[in-house]
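# Sequence and computational prediction follow.
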Amino acid sequence: MLSRVFPDRFVPVLLATILLASLLPVRGAAVPVAQAVSTAAVVFLFFLNGVRLPRDEVLHGIRNWKLQGGALVFCFGIMALLGLGAQLATAAVLPAALALGFLFLGILPSTVQSATASSSMAGGNVAASVVAAAVLNLIGVAASPLLFAALAGNAGEIHNDGVLRIVSILLLPFIAGQIAQRRLRPWVLSHRQLVTILDRTTVAIAVYVAFSAAVVAGIWQLLDAREVVVVLAAAAILLALSFGGAWLFGRLLGLARPDRVTLLFAGAQKSIAVGAPLAATLFPPAIAGMVLVPLLVYHMAQLILSAWIAPGLAKGPAGVVLE
């Protein structure tokens, strides 16, 4: 029954993490310890991402330039503009950090496992999905912070210490993982379940620490029912525009149906595995929790939506309304 309501098991984990942070947030002397644990977990996560993202498959898949270029344009171009539009549309009714979260959502790379799994379930080009996810995440490690800084104005200004944190916590571990890939990737591939657990535990820790700081700063007192409704409505509209737009964009590019399916999930899904650590790196803890709220809502909604539409897409044009 639970699998029908939450097609991805990580959705209830995220909900439980938010609930735990709301009831038992990290306080006082425990805060530096929790932040150190979160930072160490993020370093490990990006090292692990560097190990498992396949360089050979990336280089091979780049040959499908129309699909990969389309995914790149949609993920970092069109989605960034949609996120900016959502920020501007909600700025008058939401706290600034919360509205900024929609722009932050828009500049993130795609998911890896979820986009590939959804594409496979929907009859997409699975090999191209792996490549698209890898390419977008490789580019996103460096491009997402720069794109956010360019679009967010003063709110997204990255100072020298912020650059140093991005390089030391995100980029260097990722590069180290790529260097160690030949030795460690066979072990990672043979322990997929363990690696997935470690991956999701790391994300949960980052979300818990960031959201705890927001709770201590009074997020639930700052948000009233109307603002919660605005966030949910804006996320739903953004979800519809992103998934519908990605499908239409694939059609405009003249992609074959399997490639359109790949573009749909690679372009419209957004990665909390990158978003949570990046928010913790770019923003003070209390602000990071607020910025993450739109991404948390969107991430959980995209998993549920993807699981619902994938079987219909697999049936072909007669089985879906997107055609």
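Nice, thanks for sending it over.

# rest of the way, CA atoms for contacts and neighbours
Noted.

# ok, Leu253 - how many residues close by?
Per other CA atoms under 10 Å, the neighbour tally for Leu253 reads 12.

# ok, now which ones touch it?
The neighbours of Leu253, taking CA atoms under 8 Å, 6 or more residues apart in numbering as the test, are Lys66, Gly70.

# And it, how far from Asn154?
Leu253 sits 36 Å away from Asn154, going by CA to CA, to the nearest Å.

# so Ile219 touches Ala288, yeah?
No. Ile219 is not in contact with Ala288 according to CA atoms under 8 Å; the separation is 11.3 Å.

# more neighbours, these two?
Using other CA under 10 Å, the more surrounded residue of Ile219 and Ala288 is Ala288, with 26 against 20.

# and the comparison structure, right after this:
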Amino acid sequence: MFKFIDPFLVSLLSTLLIASFFPCYGSGVDFFNHLAIIAIALMFFLQGARLSRKAMLEGLFHWRLHLLIFLCTFALFPVLGVTLHYLFPQLLVPGLWMGVVFLCCLPSTVQSSIAFTSIAKGNVPAAICSATASNLIGVFITPLLAGFIFSSQGHMKLDGTIDIVYQLLLPFVAGQLLQPWIGEWAVRNRKLLSFSDRGSILIVVYSAFSEAMNMHLWQKLDIQQLLYVVGIDVFLLFLVLIITAIVSKLLKFPLEDRISIVFCGSKKTLASGVPIANVLFPSNMVGMIILPLMIFHQIQLFIIAILARYCAKLVDKKEKTEDASINQR
């Protein structure tokens, strides 16, 4: 069981506890807010430097698979989140409902989508292309979706779009432009540079939850609210897993492609979600908004890890059946 526990989740929970008991105050808030901006810009710069253009082109013409994954990520999820909010508006406090809807607007993960697709013996090249493209496109689509849903409610920063350009897009484009010179170095040092990715998230989480503590977050929430968030996250994940499995089978995708669709279409990224939330929303709201995402992150790792092993057995069974059929001829 412990092998399913994401070590990064332990770091996240530790950071949350530190922020809960030792939040920053006064000038410390400004310091960590500026540090978070720098760390986020560095993270997207390195993502741009590491992103292989070849990987973007691989499987590009498998358009039916990619289109279905994108529709699940950027259409099905938001529709489900908004519908749940409409049907049960009093179930959660407004900040948590915003967090649930916001996570529904996020792109898919990259590393874990590819890793679990590989474990499940699915179509890995297609997963690489779709997950990478999802993250790249998500930098544009997520703010647009969130803006469409939240702007009329006055919950987003007025200059959020400008911040997205300066803090996320420009660093990413700069990394892509410098890729011919630093791309190989970035790939070789992927593990070392991952500390930059994770470190930036931890900084944002500490800054966000320090602000939340100053706003008395835990006094506003009770255990019932947190349990409701867990229930909603689990419901969303299982619903999308079922829908992607059924639709991909009805569309007659091969088993390996169906695995890629289910795994890539049902995941949501914490790595990009936290920085985007920090850019889009006022600092005093970020802590509550990213809470459903942090919970969803661990739930998806547990469930997908178990599902990946089950899918691998299905692929093995299929291959044995095909081999037996060939030998009988």
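Everything's here; your move. The structure displayed is predicted, hence computed values, not measured ones.

# All the helices of the stretch 51-200 of the second structure, residue numbers only.
For the stretch 51-200 of the second structure, the helices defined by DSSP state H, counting those that start in this stretch cover 53-57, 63-71, 77-87, 94-104, 111-119, 124-150, 160-164, 170-177, 179-188, 190-214.

# out of the ones you listed, deepest packed?
helix 94-104 (a mean of 24; mean count of other CA atoms under 10 Å).

# Report the aligned residue range of the first structure for that helix.
Residues 96-106 of the first structure are matched to helix 94-104 of the second structure when aligned by TM-score structural alignment.

# Report the mean deviation for the matching stretch after fitting onto the second structure.
Superposed on the second structure, stretch 96-106 of the first structure shows a mean distance to its aligned partners of 0.8 Å (mean CA distance after the TM-score superposition for the first structure).

# residue in the second structure matching Lys270 of the first structure?
Using TM-score structural alignment, the partner of Lys270 of the first structure in the second structure is Lys268.

# For its match, list the residues it contacts.
Contacts of Lys268 of the second structure (CA under 8 Å, 6+ apart): Leu103, Cys104, Leu106, Pro107, Ser108, Thr109, Phe296, His297.

# which among the residues you listed gets closest to Leu221 of the second structure?
Minimum distance to Leu221 of the second structure across those is 17.7 Å, recorded for Phe296 (CA to CA).

# Ok, which of the helices of the stretch 51-200 of the second structure comes nearest Lys318 of the second structure?
That would be helix 111-119 among those, by CA to CA, at 15.6 Å.

# That closest one packs against which elements?
Contact here means 3 or more CA pairs under 8 Å, 6 or more residues apart in numbering; DSSP states H and E; on that basis helix 111-119 of the second structure packs against helix 124-150, helix 255-265, helix 283-328.

# tell me how far that helix is from the chain's mean position?
14 Å (CA atoms, centre = their mean, to the nearest Å).

# superposed on the first structure, where does it end up, distance-wise?
So helix 111-119 of the second structure averages 0.6 Å relative to the first structure (mean CA distance after the TM-score superposition for the first structure).

# Grab the most central residue of the second structure for me.
Residue closest to the average C-alpha location in the second structure (CA atoms, centre = their mean): Thr269, at 0.9 Å.

# mind checking what Leu48 of the first structure lines up with in the second structure?
Correspondence of Leu48 of the first structure to the second structure, assessed by TM-score structural alignment: Leu46.

# Quick one: distance of the helix or strand containing that match to the chain centre.
Per DSSP states H and E: Leu46 of the second structure is located in helix 27-50. The chain centroid and the centroid of helix 27-50 of the second structure are separated by 18 Å, computed with CA atoms, centre = their mean.

# Can you give me the buried ones in it?
By 16 or more other CA atoms under 10 Å, the buried positions in helix 27-50 of the second structure come out as 29, 32-33, 35-37, 39-50.

# That one to helix 124-150, inter-axis angle?
140 degrees (axes from the mean of the first three to the mean of the last three CA atoms, to 10 degrees).

# For Lys121 of the second structure, what is the corresponding residue in the first structure?
Per TM-score structural alignment, the equivalent position to Lys121 of the second structure in the first structure is Gly123.

# what's near enough to touch the aligned partner of Ala214 of the first structure in the second structure?
Ala214 of the first structure maps onto Ala212 in the second structure, with residues paired by TM-score structural alignment. For Ala212 of the second structure, the contact set (CA under 8 Å, 6+ apart) comprises Asn284, Met285, Val286, Gly287, Met288.

# conserved subset of those residues in the first structure?
Of the contacts of Ala212 of the second structure, the ones still in contact in the first structure (both residues aligned by TM-score structural alignment, their matches' CA atoms under 8 Å) are Asn284, Met285, Val286, Gly287, Met288.

# are any of these buried, and which?
Asn284, Met285, Val286, Gly287, Met288.

# The last one and Ala277 of the second structure: what is the separation?
Looking back up the chat, that one is Met288 of the second structure. Distance, Met288 of the second structure to Ala277 of the second structure, using CA to CA: 10 Å.

# The second one too?
Noted for Met285 of the second structure: a distance of 9 Å to Ala277 of the second structure, by CA to CA.

# One more: the third one?
According to CA to CA, Val286 of the second structure and Ala277 of the second structure sit 6 Å apart.

# ok, now the fourth one?
Remark: distance between Gly287 of the second structure and Ala277 of the second structure (CA to CA) = 9 Å.

# Could you say which helix or strand holds Lys270 of the first structure?
Following DSSP H and E, there is no helix or strand that holds Lys270 of the first structure.

# what residues are up against the spatially closest residue to it that is not a sequence neighbour?
In space, and not counting its chain neighbours, Lys270 of the first structure is closest to Ser110: 4.5 Å by CA to CA, 6 or more residues apart in numbering. By CA under 8 Å, 6+ apart, the residues touching Ser110 of the first structure are Cys75, Ala133, Leu136, Asn137, Ala266, Gly267, Ala268, Gln269, Lys270, Ser271.

# Pick out the most distant pair among those.
Spanning the widest gap among those are Asn137 and Ala268, at 13.7 Å by CA to CA.

# Whatever residue of the second structure lines up with Trp247 of the first structure and Pro89 of the second structure: what is the separation?
Using TM-score structural alignment, the equivalent of Trp247 of the first structure in the second structure is Ala245. Distance of Ala245 of the second structure to Pro89 of the second structure, computed by CA to CA: 29 Å.
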